[in-house]
Structures are given as C-alpha cells and as structure tokens.
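Colleague: Here's a sequence, model it:
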Amino acid sequence: MSLSGLGDTGKAQPPPALFPAPESDTPTPGRRRGGAPQNRSSEDGPVQNGPPQTDDAGRQLVFFSADAAEPTVADLAGLLAGPGEVVRMGGTARLSVQVDAAWRVHVLVAELASRGLAASWEPTEGARHAVRTSYTRVLKPLAAAWLHGTTKRPPAAFHLTGRRLRLWLAAAGTPEPPDCFLLRLGAEDKECWEPIGVALASAGLAGTLLGPGEGGPAYRIAGRRRLARLAELVGGAPSAAPADAWPTRP
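Modeller: Alright, predicted model coming up:
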C-alpha cells in the first residue's frame, strides 16, 4: 500500500476513511540564485549568512524556526530524535517511522516529498501506520551519522532546529493538557535519550525524561513559556493535524 507525496493513493486499496484530504503544507525544495537545490543530507547543521536574529534573552528565534528555513534532507534527523529508524543496504539507506494516527501519515509523506523523497505507508498492529522511504543514496550520510553498527545514536554535534522539531512533533508529539507536551522517543533507543535531552535543553526546551513505566519513553515539555517556545520553533499546524494536536502561539 502506498501513498505518494502528492496525496495519490494506490488503486488497489484506498486509504482509511479517517484520513483527511491531503494537502501540501511544505514548499518544494527551491533554488537559491546561482546555486543548487537546498537539499543537503549531512549532519553539519544549517548554513548561516550573518548573525541570527535574537530577542532580549538572546534566544535564536527567527533563524532556527521551521518557517524561516527551506526543507532539507538533514531535517530528517528530527524523526531519528524520536522513534524513527534508519537502516542501510549497500550504498543506500531507508528511513521509517511508526505513527499512531492517520493524520501523521499525510503530514510526513508531504514533508518527505518536499525533500525529494517518495514514501509509502501501510497499517500495522494496534491501529498504527508505518511510513517509510525507499532505499536511496540520498539518505546514506544520515545513516552514517546516526548508526554505530546497528545501534542508533545521535552524532556528537547534533542539535535541534525548528524543522527537525516539526518532524519529530508530527511523528510523535502528543499534547498533555493543560500545559505539557510529550515528545516520544524510540523504545529501544536508550543510548539516544540523554543526548536528545541535551539537544532539547540547548533549544530552550528543557524537558523531563519519562521512562516506559511513566507513559514514555518521552520528554515532557512543561509550562506555558516552553510550550510557546515549542510553538514558535515548529511553526503553524499542518492542515491535516487536529486543532488540539499542535502547540499554538499565545
């Protein structure tokens, strides 16, 4: 069963009725004047031209927000910060993630398409859905940065930008009223949990790590100030997302 980045479905079996009509929420990779498409796959972070704009507290608000940057393959590290997985085969790699709601499928497929990656999906146990890319050389640098043998671990210089957080939230973010948000982690990725927490704190989103026995693994982002920061970084809600599933700016 497949779903293309443009919302086309396979003829054999239509998507479940609970799927909203898919719309494109992200721009296609563009070209800068005199340059190539901005579709980098390395883990070296965003390219900065001049100093980032900051508020009085010195936080980097504009440059790192999802609305301020073009989509790149490197953004997919946000899925790996959560429950996403990457596997290698020869000189190629494939990214996959299981999600718990149909709207997430549409958002992620559109996000992948905006980075030039076709994706497919299929239902799994427990009313969940698996979204995955094809094997492609484009994802090889991402796999090289995150895999140590078969173990997933963030690279030493890993940081969270708005677009990475947006992908993580789209795949595994859950509101916890009144003033909390859970960003879920991979259940088998214990070596990732601590460094991901450090990256969250560096982004102004220090959270509390919840273990499997506490409703996790996940980081709980608590407080109106931090939720406002999260909303500021991830940008506006995708059209497919339920109104209460996305953080909103105050």
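Colleague: C-alpha only now, for contacts and for neighbours.
Modeller: Fine.
Colleague: Run through the helices of this structure in chain order.
Modeller: Secondary structure of the chain by DSSP state H: the helices cover 77-81, 102-113, 140-146, 162-172, 190-202, 224-234.
Colleague: Which one of the ones you listed lies nearest to residue 122?
Modeller: Within those, the stretch nearest residue 122 is helix 102-113; the backing value is 9.5 Å (CA to CA).
Colleague: Skipping its backbone neighbours, what lies nearest residue 245 in space?
Modeller: Spatial nearest neighbour of residue 245, excluding adjacent residues (CA to CA, 6 or more residues apart in numbering): residue 175 at 6.1 Å.
Colleague: since we're on residue 90, how many residues are nearby?
Modeller: If you count neighbours by other CA atoms under 10 Å, residue 90 ends up with 9.
Colleague: From residue 135, how far off is it?
Modeller: Per CA to CA, to the nearest Å, residue 90 is found 10 Å from residue 135.
Colleague: okay, which residue is most central for the protein?
Modeller: residue 167 (1.8 Å; CA atoms, centre = their mean).
Colleague: I'd say it and residue 76 touch.
Modeller: Yes. Taking contacts as CA atoms under 8 Å, residue 167 lies within contact range of residue 76: 7.1 Å.
Colleague: returning to that earlier point: state the number of residues packed around the residue nearest to residue 245.
Modeller: Other residues within reach of residue 175, judged by other CA under 10 Å, total 17.
Colleague: one more to line up against the first:
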Amino acid sequence: MQLELLSERSTADPFAALEGLLIGPAHMVRRGDQARLSVVIPDQAGPVQWRVDALLSAFADAGFSGESARTPRGQTVVRSEFTPLLVPLATAWTRGAVKAPPADFTFDAAKLRLWAVASGHTVMHAVYQFHLDDRADTQVVRALRPLSVQVTAVGPRAGGPALRVSGQRRLRHLAALMGPAPAGADWPDHSLDSSRRQSASNGALRLTKGPAGTTPD
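Modeller: The predicted structure is shown next:
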C-alpha cells in the first residue's frame, strides 16, 4: 500500500491536492465568477518562510499565481490571485456561508503533504500536529483511515483544534507518505532524527568522561 500511496503523490493532480489546505487554515473567497484561496499560517506553526515558498509553488503548479502578506494581527497569509479556476473548489467546499469538506472527501498523500505545509509542526519529541477546521474533525479522522494514519484530536486548550500523530513508528509512516521535506521544513520525522543525534552526543560525552567528570587519559 505504501508504494501505491507514494505513486499517488508523484502523479496527483496539483489542483485536487489543494483540498489539503482547506482541511486546515485555508479559506475561500468568492468574487463574481472568480475565487481566491487564502492560507493564514497559525501562530504555533513556527518559521514561516519555507511554508510561504512551498505554498506559492503549489499555487503555480495548479496554474495560478499568489502572494504573501500580513494580516492585521501580524500573521502571515499566503493568498492566490482571484481566478475562475478556483470557483469549482470554492463551490464544493462551501455550505451556505461556512467552509465544510464535501461529503465524499478523501485523502491522498498529496493532500496530506499540503496540509502539513500549511500547518503541520512538531509539538514535542515524537508528536506532530496538524491544525484543523473545528467543524471537520470527525470526517477528517475517517478520511485518514485508508492511509493508516492514526491521530488524536486536541482542543483549544492544547493548541487546537488540531489532530496529533504520536510515536516514532507512526511518524515515520507519516513522513514516508508525505515524501521529502521542503528545504527548511518542520517535517514529522525531524524531531526523531534530532533526538537520535542528541542521544548519540550524550553517549559520547559519557564515554569520554571519567569519574567525577574527569577526562580519562
């Protein structure tokens, strides 16, 4: 199954992959026969430039341009141009005046990757978090099951609404689905690599120190 998912990621429709942004902090704005896609990067998501670069690249892959700006609250927003190309996506993801996933929404690796680009970040060692629209958590959890991605929902007190993936095995599986990390990215398996390097460093330090912290000859 993993090879199939990796193949899906490499051949996925770049326009369809944008649905991964709407699961998280993105929203759509309609203006006549055009629409705009905007992604406000969450405050908790850490460094933003790699996200800006990756989002603008995703927009270009889908056939339209974009720009980054600051919101009145000082957050970074990456937004597309107004384009008729986005009208079908806006229609599919709107219920009245509310953003909501289509009833038949499914995940693939490309959508998962863009969800991580928009909002995924390491919370602590072996815990990776995706920010989420709070009206979609049950449907998203269900849509993740075919990818064998197991998540835990967290509420606003824990930095949510969000879904977390915990544990080394689950994070390695998640990273394999998402593919190579963009330059400078916070990717699911990076905290594991960092931990291993720190453990190795601590072990080497213990080996080079003698009793009472002295260094042996």
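Colleague: TM-score for the pair, please.
Modeller: After superposition, the two chains reach a TM-score (TM-score structural alignment, normalised by the length of structure 2) of 0.78; 185 aligned residues with a CA RMSD of 1.9 Å.
Colleague: rewinding a little: contacts only, for the aligned partner of the residue nearest to residue 245 of structure 1 in structure 2.
Modeller: With TM-score structural alignment as the criterion, residue 175 of structure 1 lines up with residue 122 in structure 2. Going by CA atoms under 8 Å, 6 or more residues apart in numbering, residue 122 of structure 2 touches 128-129, 186-188, 191.
Colleague: Of those residues, which is the most crowded?
Modeller: In the contacts of residue 122 of structure 2, the most neighbours by other CA under 10 Å go to residue 188, 29 neighbours.
Colleague: if I look at that residue, how far off is residue 15 of structure 2?
Modeller: From residue 188 of structure 2 to residue 15 of structure 2 the distance is 24 Å (CA to CA).
Colleague: now do residue 174 of structure 2
Modeller: Residue 174 of structure 2 is 22 Å from residue 15 of structure 2, by CA to CA.
Colleague: measure residue 197 of structure 1 to residue 237 of structure 1 for me?
Modeller: 24 Å.
Colleague: Stretch 111-130 of structure 2: which residues count as buried?
Modeller: By neighbour count on 16 or more other CA atoms under 10 Å, the buried set for stretch 111-130 of structure 2 is 111-123, 125-130.
Colleague: what ranges do the strands span in structure 2?
Modeller: Shown for structure 2, the strands assigned by DSSP state E span residues 26-31, 34-40, 66-70, 76-80, 94-95, 98-99, 121-124, 127-131, 152-154, 162-166.
Colleague: Out of the ones you listed, which gets nearest to residue 60 of structure 2?
Modeller: strand 66-70 (7.8 Å).
Colleague: Aligned to residue 224 of structure 1, what sits in structure 2?
Modeller: Per TM-score structural alignment, residue 224 of structure 1 is aligned with residue 168.
Colleague: Check residue 184 of structure 1 too.
Modeller: Per TM-score structural alignment, residue 184 of structure 1 is aligned with residue 131.
Colleague: ok, its match - contacts?
Modeller: Contacts for residue 131 of structure 2 were tallied using CA under 8 Å, 6+ apart; they are 24-25, 42, 119-120, 160-163.
Colleague: could those go into JSON lines alongside distance to residue 102 of structure 2?
Modeller: Formatted as JSON lines, the contacts of residue 131 of structure 2 follow (distance: CA to CA, whole Å):
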{"residue": "24", "distance to residue 102 of structure 2": "14"}
{"residue": "25", "distance to residue 102 of structure 2": "16"}
{"residue": "42", "distance to residue 102 of structure 2": "24"}
{"residue": "119", "distance to residue 102 of structure 2": "21"}
{"residue": "120", "distance to residue 102 of structure 2": "22"}
{"residue": "160", "distance to residue 102 of structure 2": "22"}
{"residue": "161", "distance to residue 102 of structure 2": "20"}
{"residue": "162", "distance to residue 102 of structure 2": "19"}
{"residue": "163", "distance to residue 102 of structure 2": "19"}
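Colleague: which of those line up with contacts in structure 1?
Modeller: Counting by both residues aligned by TM-score structural alignment, their matches' CA atoms under 8 Å, the contacts of residue 131 of structure 2 that remain in contact in structure 1 are 24-25, 119-120, 160-163.
Colleague: For the counterpart of residue 145 of structure 1 in structure 2, give its distance to residue 150 of structure 2.
Modeller: Residue 145 of structure 1 maps onto residue 92 of structure 2 when the alignment is built from TM-score structural alignment. Going from residue 92 of structure 2 to residue 150 of structure 2 by CA to CA gives 26 Å.
Colleague: before we move on, what about residue 173 of structure 2?
Modeller: On the measure of CA to CA, residue 173 of structure 2 and residue 150 of structure 2 end up 10 Å apart.
Colleague: what does residue 38 of structure 2 give?
Modeller: To residue 150 of structure 2, residue 38 of structure 2 is 28 Å away according to CA to CA.
Colleague: go on, residue 59 of structure 2?
Modeller: For residue 59 of structure 2, the distance to residue 150 of structure 2 - CA to CA - is 29 Å.
Colleague: do residue 129 of structure 2 as well
Modeller: 12 Å.
Colleague: do the same with residue 3 of structure 2
Modeller: 19 Å.
Colleague: now residue 30 of structure 2
Modeller: From residue 30 of structure 2 to residue 150 of structure 2 the distance is 34 Å (CA to CA).
Colleague: and what of residue 73 of structure 2?
Modeller: Per CA to CA, residue 73 of structure 2 is found 33 Å from residue 150 of structure 2.
Colleague: next one: residue 56 of structure 2
Modeller: 29 Å.
Colleague: neighbour-wise, which of these two wins?
Modeller: A direct count of neighbours by other CA under 10 Å for residue 56 of structure 2 and residue 150 places residue 56 higher, at 19 against 16.
Colleague: Now do the same for that one: its match in structure 1.
Modeller: Using TM-score structural alignment, residue 56 of structure 2 pairs with residue 109 in structure 1.
Colleague: on that earlier part again, hey, what's in contact with both of residue 129 and residue 150 of structure 2?
Modeller: Contacts common to residue 129 of structure 2 and residue 150, judged by CA under 8 Å, 6+ apart, are residue 165.
Colleague: Contact partners for the nearest residue to residue 117 of structure 2 once chain neighbours are set aside?
Modeller: Spatial nearest neighbour of residue 117 of structure 2, excluding adjacent residues (CA to CA, 6+ apart): residue 51 at 5.6 Å. With contact taken as CA under 8 Å, 6+ apart, residue 51 of structure 2 is in contact with 117-118, 185.
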